[in-house]
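Novice: structure for this input, please:
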Amino acid sequence: MLWAGSKGGLEVRTSADGATRLRGRFPYSTPTVLRGGREPRREVFEARAFGASVADGGDIHLLVHHDFDRPLASRSAGSLEIRDGDDALTFEAVIAPEMREVSYVADFLGTLAAGLVGGISPGFRVPEGGDRVKRDGQGLMRVVKTADLIEVSAVTKPAYPDAQVEARNWGRAAPEGAVNRQAAMLRWRA
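Specialist: Take a look at the predicted model:
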C-alpha cells in the first residue's frame, strides 16, 4: 500500500451530545515534490482519482497514522462518510463519546488539539494502468489517474505538501510472493 497526504485538511468539532466530528480534505491536481535533488520526483492525483472506490460503497477506515489497530471510524460502522469531487476527496467522521475513553483515541484527540496532528494521508493501491510516469524539465512526475482507496489517516507528516513519503514504488508490481528487484530499486524514500 502507498500513502500520500495533505497538511491542514483536518477540522474537529464536538457536538452537544459529546460526539466528536472530524472533517478532512485531500486535494486533487496539487503536485508535490516527493524528493528533490538533481532529478526531483513529483506526484499529482488527477480529479476523482478515488472515485471508483468511493462509489463502490466498500468499507474504508479512518485511522491514526495508517495503523489498523487504531481505527477512529469506518463506513461499515456508519461513522464515516466519504465524498469524491472534482477538487478533492473529502470525509466526515463521527467519533462516539464512548470512544473518547479509549486510550489511543484520547491520545489522538490530545495531539490534535495541541496542533501536533493535522495532515490527511490516504492509503491506496494503484491498479495496472492507473498511473503514468513522465519526464519533463523538472524531473519525473507520477500522475495517479485512478487508485483504490483503502483507508484515510490523520498524520503528523503527510507527503502533501511537506514532501514526506513512506514509500513509493514506481515499477510494475510483482506477483504476490515474487521478488521484483527492479521495483525494489525504483522505490523512493525521503
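Novice: okay, CA-based contacts and neighbour counts for the rest of this
Specialist: Noted.
Novice: and residue 111, which of the three is it?
Specialist: helix (DSSP: H, G, I helix; E, B strand; the rest coil).
Novice: to compare against the first, here's another:
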Amino acid sequence: MENREFRAVKDYEIRQIQDTNTTEIDGYIAKFDSPTELFQGFYEKIDRGAFDNTLKDGHNIFLLYHHDWSKPLASTQTGTLTLSVDNVGLRFNATINDNLSYGKDAIELIKQGLISGCSFGFTCVRESNEYNANDDSIMRTLLEVELYEGSILCIPQYEDTTVFARAKEIDSKERAKLEQAKQNELDLELIKLELDLDN
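Specialist: Below is the predicted model of the structure:
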C-alpha cells in the first residue's frame, strides 16, 4: 500500500454496556487545525473538510487493534462503528464485542491506561504545502484524505517509518521547488539587468 500513512491522537472514553457483552468506546480519530511537528521544520495539520468526501462515499471503514487487519473491532458497514465530524475533529463511537479475546485485551489495557490513543490509516488525496521563510519550516495541510481505518494502540505517536519517509519526500520536493523558484527569480533579474545594459 504505497503512500498509505498513519496519524495519531490521544484520549477517549469507555462505557460498559450492561447485559449485552459489549463495550462502547468514544473518542477522536483525528483533530483539526492542530499542527504537529513530524520532524524538525516539517509540520502537518488536518483541514476541517479533509474527511467529508471519504465519509460520504459509503465504503467500509474499520476500527482495528494496533493497525492489525486480522483484529477488527468494529466497522461502519456492520453499524458497530459510527464516524462524525464536529468542531474538534473526526469523532468515533465503537461498540466492541467483549467475547473477542483481543477485544477484551484492548478494553482491559484502556482501563489500565496502557492504551491511551488512536491512530488512523489513510491516503492523501489533496494537500497544500506552505513554506515559512522566517523559521525555514514547511506546513503541510491535509485537505482531503481517503480513510481506511482507525486503530486503538499503546503508543499513539507519529514515529511510523511510512510517515517519516513520506514527510521527508514532501519536504525535499518542496525545498527543490523553492530553490527552483529562487533560481528563476535570479534568472529574471539577470535578464532585466542585461536589457538595461543594452539600452
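Novice: tell me the centre residue of structure 1?
Specialist: residue 122 (1.3 Å; C-alpha atoms, centre = their mean).
Novice: what helix or strand is that residue located in?
Specialist: Using DSSP states H and E, residue 122 of structure 1 sits within strand 119-125.
Novice: same for that strand, what does it pack against?
Specialist: strand 2-3, strand 20-27, strand 148-155 (3 or more C-alpha pairs under 8 Å, 6 or more residues apart in numbering; DSSP states H and E).
Novice: in structure 2, what stretch matches the first one?
Specialist: Aligning strand 2-3 of structure 1 against structure 2 (TM-score structural alignment) gives residues 5-6.
Novice: the matching stretch vs structure 1 - mean distance after superposition?
Specialist: Following the fit onto structure 1, the mean deviation recorded for stretch 5-6 of structure 2 is 0.5 Å by mean C-alpha distance after the TM-score superposition for structure 1.
Novice: so which residues of structure 1 form strands?
Specialist: Counting by DSSP state E, structure 1 has strands at residues 2-3, 10-14, 20-27, 32-35, 41-45, 61-64, 67-74, 80-84, 88-95, 119-125, 131-136, 139-144, 148-155.
Novice: circling back: for the residue nearest to the centre of structure 1, what is the corresponding residue in structure 2?
Specialist: Using TM-score structural alignment, residue 122 of structure 1 pairs with residue 120 in structure 2.
Novice: quick one: residue 14 of structure 1 and residue 20 touch, right?
Specialist: Yes: the criterion here is C-alpha atoms under 8 Å, and residue 14 of structure 1 meets it with residue 20 at 4.3 Å.
Novice: more neighbours: the two, which one.
Specialist: Ranked by neighbour count (other C-alpha atoms under 10 Å), residue 14 of structure 1 and residue 20 place residue 20 first, with 18 against 13.
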